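> Here is a sequence with its predicted model. Questions after.
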Amino acid sequence: MKSLLPCALVLLGACSSPAPPAATAPAGAPTDPYRPVYHYSAPKNWINDANGLVYTNGQYQLFYQYNPQGPTPGHLAWGHATSPDLVHWAPQPVALTEYKNPDGSNTMIFSGSAVVDSANTSGLFPAGTTDGLVAFYTGHVERPGLVLRQRQELATSRDHGLTWQRYAKNPVLDIGSKEFRDPKVFWYAPQQKWVMATVKADRQQVYLYESKNLTQWTFLSRWGRAGNTVKEWECPDLFELPVPGGGTKWVLLISSGGPIEQFRGQQYFLGQFDGKTFVPDQPYDEPTYLDFGKDFFAGVTFGNAPKGRRILVGWANNWAYAPTVPTGDQWRGCFAVPRELSLRRTAQGLALVQQPVAELRALGKEVLNVPNQAIPAGAAGYEVPFKGESYDLSLTLTPGTAKTLALNVLQSTAERTTLRYDVARQTLTLDRTQSGNVDFHPMFASSLETARVPLRNGKLQLRLLVDKSVVEVFAQDGETTLTDLVFPRQHTGRITLTAEGGTAQMTALRLADLSGAPAS
């Protein structure tokens, strides 16, 4: 969580009065031109980083940075939503809010994580409790205009995250720093202990600690200053994934600078972890990015999802312009659709693959299934016989003799968001310069987002999740992703395909209309 735009939280049960319940959706929500239909956004006010992702009581618990007082950063709390299936979300009462210290300073609750203390290793729950939740967050201590320190604190819940109690002996970890944050805690079974990954943000380093009881922490090691070090490091996540053919790799996620230098983004590193030290597989002189769009940040995962799935949730926005996105005075911010992570062997080596959770397929209604369609050269191209602004579109393209392929979505007379593929360079570019309202901030449409996407067996496979103001692109079955916000002024919702320099072939197209499939 950025220290310049703090998030604040206070625990229920630790305050003199309960935190207010989450507001109900505004009466005009269904007609809001930019509020997504199947991407989660809070009923009102500001949100950013996902926090405390945990599965308990048959529900996925999503906590997140939330401002109870308005649609801009500040006074942020851990908002809360629950879901039985990762696609239908129910807002819950605010979980944690900022609090005053005896010396008059203020502690804001920055990003963190949550675990189920099933064996009551902490001793903080009644004997026999197997479902107690422990949340870890960064206590950001400040006075107006002055950051005093950042330290790690914890809170407990006995009712699956609905109410919380701050630990009386907080902080549990304090190194006297103003840039020490974002604890991610997980159980390391081989040594029967808890591990905490934090960041020393200004040093671009991950600090690792261990504990047997969640309240007393001992330093293990540090690692970092690799990949992208242009901006501070934030929101670490460390977990293990199986490798196709046998074995495992540990994956370290870091939110940092992005593929375009002026913007934030997220990178990942593959390596091994022995309970003490993370050792990367390679020097990572160059970054390996999680998403090549501008609007995917602070993605973290559920550590205990059923069936061993590793599910990622990221904030769909960018700090370069996030406080000014033109969604009005009721709400600001949403999350990308949860993504399931896996490793895949590719021609370029082992890669982290992201795919929308399978549960998304149950939403909406399939309205198109086109097995084959020629795309003639020229501006006329092929128009998909569907108009809309919230849908799930999958297609496979064979470039043929074409030099460039273009897929336009959210298209009207003068607006479009374009996904362009350069056949010779094998690059995929997301272009929102003509997407509608782009002048609310000078950086919003200041550059294009481009990623290298090699053809596979001569084909380009794409899946687009389009949802009013969000476009998520998954190329080659999730080997590359690009996520961008867009704000159309016109709402015709056309979809067209064009080929330049020759003809191309679309060998498959599937479209599901999700306009009636709300995320909450």
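It's in.
> C-alpha from now on. contacts and neighbour counts both.
Will do.
> just how off-centre is stretch 222-229 within its chain?
Relative to its chain's centre, stretch 222-229 lies at 21 Å (CA atoms, centre = their mean, to the nearest Å).
> Now it: buried residues?
222, 224, 227-229 (16 or more other CA atoms under 10 Å).
> out of those, what pair is the most spread apart?
222 and 228 (16.8 Å; CA to CA).
> still on that earlier bit, closest to residue 343 out of the buried residues of stretch 222-229?
residue 227 (19.4 Å).
> I'd guessed that closest one sits against residue 288; true?
Yes. The pair residue 227 and residue 288 qualifies as a contact (CA atoms under 8 Å) at a distance of 7.1 Å.
> Between those two, which contacts overlap?
residue 267 (CA atoms under 8 Å, 6 or more residues apart in numbering).
> now the helices for the protein?
With DSSP state H, there are no helices along the chain.
> In addition, the following structure is provided for comparison:
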Amino acid sequence: MSRIKYILSILMACSLNTFAQQATPQWRPDYHFTAPTNWLNDPNGLIYLNGEYHLFYQYNPVENKWGHMSWGHAKSKDLVNWEHLPVAIPEKITKDTTTMIFSGSAVLDKQNVSGLGNGKAPILAFYTADLPKQRNESQYMAYSNDGGLTFTNYAKNPIIDLNKKDFRDPNVWWHETSKQWIMTVAMVDEHQVRFYGSNNLKDWSMLSDFGKQGNQGSGWECPFIIPLAVDGDKKNTKWVLMISLFGPKGPTMQYFVGDFDGKTFKNDNDAQLTLLVDDGDSFYAAIPWNNAPNDKRILLGWLQPGGRETFPWKGQMSIPRDLALKTTPAGIRLFQQPSSVIAGNLKKLAQNRLISKQNLAINGELKLGEITNTNWIEAEFDLRDAKNAGFKLAQLKDGQGKVIKEIEVGYQADKNELYVNCSRSEKGIKNDKNIIQNAKMNPVGGKVKIQILIDKSSLEVFGNGGEKVISTMIFPDEKARGITVFAKEGSCTLSRLKIWDLSKK
């Protein structure tokens, strides 16, 4: 569950904006998930069932701002086209108590060990019940026997209650080796993750705590842990523990790589080392799908809203990402790629609207025309002697044809940095410290690969096959559609370029 103080500061700023109630279709994404109306934040209860990806999410069914937190619900077969469903778990208000339904997870109780199924495996949802009047957060369970359309709260809730104000975001999964269900929960102010174990999903015993390592600059939230094969070798599996928190840029996620034995997680790296999931200023509260096909680990995060108000919706999800661990000179590191569920379906999604070019010599700037700003771009640069190469996107021209606004995405070869530069488009909208965002990344054989996913108001940039990722929110003018490829202080070759148009026309 995302941080209230941060959200309220956004809302206060937006309340002063006279633009607040004007429809903003120019910024509603086409291939990223948004609710039909109103506020959303963290993804919750991600689970794959019967050929469909279910997405539950933090949702305000009443208005277009944070509050009345409930679990919204949608499902999809391709992770792009979503069927919106009724609210699955609504906020509960009584005379004395308000119970908001904060973040959590969902599992399929295949063996009905909970005894809550009615002849078939029930879906069990685990969430944090936030009681603001009592200043208490505890862990609740609810169950569904109709495929997740409706849930009934477990009669003996709470299943875990420490009488704490900040204790949230249960993530539950099956650990085959120890033959038990595992839950991770955030001990927010202690900067710790607490592990619990259960045989029946109802009675939970504490196993261990992990924490006080990595970035401890703010409260820890939304923890989860998954196994990943190193370099694709299933005989060499490591565990990845992820945490959400607020860092120097704002929304931040860090990860730890190590071992988990069914009770304790041990970090392989120095306790002071901070490894970032995303080097941007927007990606937050991500969790993976449970039960995904072929045991694939697909991560989905919330892209926190930027400095503009949108209406009649606010908030969107990231592109789903496939996760992998790879050996690098710095050690074992996380790699992320836009999910193959979508990438393998681009031809159909784009309806054959594809621009494809090869071996373009770039010295200075080369205009590529206009795009829809709902595009999936893949490029490979042979840097040669260029100190800087990349793209200028969302270019807006004045009446004389001069570019007056643009967003630059590229690679700074003399600094070994992937970067996003919004200095000519987002000043006064973004925090000044986030106008330029970068991530250290080395070329491979003198080449760099850049994937750019631009979708109206979101920008996700993947470098060298997902070694680095920068995600951020942007708010280009509706007519800002120019795209240019460039090389500075030398020349380069654009070895390969593909631009898919994913707009829903």
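Great, that's in hand. Bear in mind that the values here come from a model prediction, so they are computed numbers and not experimental data.
> Superposed, what's their TM-score?
Taking TM-score structural alignment, normalised by the length of structure 2 as the basis, the two superposed chains have a TM-score of 0.91; 478 aligned residues with a CA RMSD of 1.9 Å.
> Tell me which residue of structure 1 lines up with residue 467 of structure 2.
Counting by TM-score structural alignment, residue 467 of structure 2 lines up with residue 479 in structure 1.
> and that match, what does it touch?
Contacts here follow CA under 8 Å, 6+ apart; on that basis residue 479 of structure 1 touches 351-354.
> If we use 6 Å, what do you get?
residue 353 (CA atoms under 6 Å, 6 or more residues apart in numbering).
> how close does it sit to residue 416 of structure 1?
25 Å (CA to CA, to the nearest Å).
> Residue 440 of structure 1 now?
17 Å.
> Counting neighbours, go ahead and name the busier of these two.
Remark: of residue 440 of structure 1 and residue 416, residue 416 carries more neighbours, 25 against 12, as counted by other CA atoms under 10 Å.
> Mind telling me what the more buried one corresponds to in structure 2?
Using TM-score structural alignment, residue 416 of structure 1 pairs with residue 406 in structure 2.
> Then residue 149 of structure 1?
In structure 2, residue 149 of structure 1 lands on residue 136 (TM-score structural alignment).
> Pretty sure its match sits against residue 167.
No. If you go by CA atoms under 6 Å, residue 136 of structure 2 and residue 167 don't touch, sitting 8.2 Å apart.
> neighbour-wise, which of these two wins?
residue 167 (27 against 18).
> burial count for the aligned partner of residue 344 of structure 1 in structure 2?
For residue 344 of structure 1, the aligned position in structure 2 is residue 326, judged by TM-score structural alignment. Neighbour count of residue 326 of structure 2, defined by other CA under 10 Å: 16.
> what's the answer for residue 28 of structure 1, then?
8.
> measure it to residue 364 of structure 1 for me?
Remark: distance between residue 28 of structure 1 and residue 364 of structure 1 (CA to CA) = 21 Å.
> same thing with residue 316 of structure 1?
Relative to residue 364 of structure 1, and taking CA to CA, residue 316 of structure 1 is found at 22 Å.
> ok, these two, which is more surrounded?
residue 316 (27 against 19).
> wait, doesn't the more buried one sit right on residue 293?
No. Shown here, residue 316 of structure 1 and residue 293 do not form a contact pair, counting by CA under 6 Å, at 9.8 Å.
> Map residue 360 of structure 2 across to structure 1 for me.
So residue 360 of structure 2 corresponds to residue 373, using TM-score structural alignment.
> so that match touches residue 504, yeah?
No. If you go by CA under 6 Å, residue 373 of structure 1 and residue 504 don't touch, sitting 8.9 Å apart.
> between these two, which one's more packed in?
Per other CA under 10 Å, whichever of residue 373 of structure 1 and residue 504 has more neighbours is residue 504, with 25 against 14.
> Quick one: map the more buried one onto structure 2.
In structure 2, residue 504 of structure 1 lands on residue 492 (TM-score structural alignment).
> who's in contact with its match?
Contacts of residue 492 of structure 2 (CA under 6 Å, 6+ apart): 362, 382-384, 386.
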